[in-house]
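Novice: Model the following, please.
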Amino acid sequence: MIKHIAAAALLSAALLAAACNTVEGAGKDVSSAGKAVSNAADGAK
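Specialist: Got it, this is the predicted structure:
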């Protein structure tokens, strides 16, 4: 029983870590795209 709980806890931790990295990467991509749009708008002035 304890082995099943430990395995579930490890799997959950691995999935959470992967999700955090994915969200962080998506946030960086959106930020980069926003900066590019802002720079283009400044250049068009």
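Novice: Going by C-alpha atoms from here, please, whenever you check contacts or count neighbours.
Specialist: Noted.
Novice: Counting neighbours, what do you get for residue 13?
Specialist: Applying other Cα atoms under 10 Å, we find 12 other residues in the vicinity of residue 13.
Novice: One more, please, to line up against the first structure:
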Amino acid sequence: MRIVTTLLLAAMALLAACNTIAGAGEDISKGGQAIHRGAEEAK
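Specialist: Okay, here's the model as predicted:
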């Protein structure tokens, strides 16, 4: 029973990490887009 519990907890941690990394990637992408727009407006 401990093995099953450990595996479930590990799976949940991995899924949470994937969501966090995906969210960070989206935030970085939005930041890059904002910088690009600012550079285009400054031309």
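Novice: do you know how far the aligned residue in structure 1 for residue 18 of structure 2 is from residue 34 of structure 1?
Specialist: Here residue 18 of structure 2 is matched to residue 20 in structure 1, going by TM-score structural alignment. Look at residue 20 of structure 1 and residue 34 of structure 1: by Cα to Cα, to the nearest Å, they are 21 Å apart.
Novice: same check, this time on residue 2 of structure 1
Specialist: 48 Å.
Novice: what residue of structure 1 matches up with residue 42 of structure 2?
Specialist: In structure 1, residue 42 of structure 2 lands on residue 44 (TM-score structural alignment).
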